[in-house]
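Participant: need the 3D shape of this:
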Amino acid sequence: MANISQLIEHYIKKLLQDSPYGYVELQRNELAARFRCVPSQINYVLSTRFTADNGYVVESRRGGGGYIRIVKIPLDQQGDPAVQIYRLVGEEIDQAQAEKIIKRLAEEEFITAREARIFKAVMDRNTLRLDLPWRDRLRAQLLRAMLGAVLREK
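Facilitator: Prediction:
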């Protein structure tokens, strides 16, 4: 069963998907009441799941009529996806960061769900049995190579 953070994340992503504007405006207290949690739980989800690395901009306006605006920034609107990915991956990348990039690419349909599963298997620390920092360097090289091959075809 999904935990509360996953439920909140999925709810917000569904709202974004259904929004004709490309963004949603929410009130933290209303969202917390909906999920029967404290507002800091909403803050946690926003700060960990809706980051710039994951393709989101979160704006917050505090006060009586305050709201949270979450904007989804698709890769194809930011320029060449291959260049962006190379910049995101860099020379080293840990497993969690690699999985975020893979998840985002799958959500935006740059790669298939099957490709995402293959990529994740290759990125896993149990597959790359090297000491740090060599493991993160190899992971970055492999991720760039795999994504380069897949994105060239699209």
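Participant: could you use CA atoms for every contact and neighbour count after this?
Facilitator: Noted.
Participant: just the strands in this protein please.
Facilitator: Applying DSSP state E to the chain gives strands spanning 23-26, 56-61, 67-72.
Participant: give me the residues contacting the last one.
Facilitator: When you say that, I think you mean strand 67-72. Contact partners of strand 67-72, identified using Cα atoms under 8 Å, 6 or more residues apart in numbering, comprise 16, 22-28, 50, 55-61.
Participant: make TSV out of the strands of the chain and add distance to A116 and mean neighbour count.
Facilitator: Supplementary listing: those in TSV, determined by distance: least, Cα to Cα, whole Å; neighbours: other Cα atoms under 10 Å:
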stretch	distance to A116	mean neighbour count
strand 23-26	26	18
strand 56-61	20	14
strand 67-72	20	18
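Participant: let's have the ones you listed in CSV, adding distance to S5.
Facilitator: Listed next are these as CSV, based on distance: least, Cα to Cα, whole Å:
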stretch, distance to S5
strand 23-26, 16
strand 56-61, 17
strand 67-72, 16
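Participant: let's compare: structure for the following, please.
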Amino acid sequence: MRNISDIIEDYLKGILDENHQAVEIKRSEIAERFQCVPSQINYVIKTRFTVEKGYIVESKRGGGGYIRISRVQHRKDSDMISEVMELIHPRVSQTKAIDILARLVDYEIITAREGKLMESVIDRDVLAFPLPLRDEVRTRIMTAMLFTLKYKC
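Facilitator: Prediction:
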């Protein structure tokens, strides 16, 4: 059974798919629609709509307030890869790295199989170094793979 966070995420992504650019929501309206507390909406937005996953979130507080979620748009795959390379420096956690790989799969820059291979190489069990060295090594490995994707394909 799916949890409420997954359902809310799918709903918001569905609206984004229809609009292609951005969606503006009122937190209280979405909470009411899914019969949950508004903080649940905050949690979904904070964890599921991150820069690493390819989203920009803006909010305006107050009576007429809203939350705007938009997808980062790139003209070329190489632009997205460049952005990702900047995001991971000087170090990247495993969670953020996996989010980035999922984004590359979603945008069909890499296949799901390639994503799984890349994910296996940057896993904390493979990179058995203490922090922050582990995150720095992960960044170096990812940078090398992304550089190859950007310039060698």
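Participant: what TM-score do we get after superposing?
Facilitator: The TM-score (TM-score structural alignment, normalised by the length of structure 2) is 0.85; 153 aligned residues with a Cα RMSD of 2.3 Å.
Participant: mind checking how far the most far-flung residue of structure 1 relative to its centre is from V71 of structure 1?
Facilitator: The outermost residue of structure 1 relative to its centre, with distances by Cα atoms, centre = their mean, is G64 at 30.3 Å. Distance of G64 of structure 1 to V71 of structure 1, given as Cα to Cα, to the nearest Å: 22 Å.
Participant: for the residue nearest the centre of structure 1, which residues are in contact?
Facilitator: Geometric centre of structure 1, nearest residue: N54, 3.0 Å, by Cα atoms, centre = their mean. By Cα under 8 Å, 6+ apart, the residues touching N54 of structure 1 are 100-101, 104.
Participant: again, only this time at 10 Å
Facilitator: The contact partners of N54 of structure 1, taken as Cα atoms under 10 Å, 6 or more residues apart in numbering, are 48, 72-74, 97, 100-105.
Participant: same question for A82 of structure 1.
Facilitator: Under the criterion of Cα under 10 Å, 6+ apart, the contact list for A82 of structure 1 reads 75, 88, 144, 147-152.
Participant: with structure 2 overlaid, report how far the longest helix belonging to structure 1 is off on average.
Facilitator: What stands out as the longest helix in structure 1, according to DSSP state H, is helix 134-153. If you overlay the two and look at helix 134-153 of structure 1, the average distance to its match in structure 2 is 1.7 Å (mean Cα distance after the TM-score superposition for structure 1).
Participant: ok, now how distant is L151 of structure 1 from Q27 of structure 1?
Facilitator: Look at L151 of structure 1 and Q27 of structure 1: by Cα to Cα, they are 38 Å apart.
Participant: so between those two, which is more surrounded?
Facilitator: Counted by other Cα atoms under 10 Å, L151 of structure 1 and Q27 do not tie: Q27 has more neighbours, with 17 against 13.
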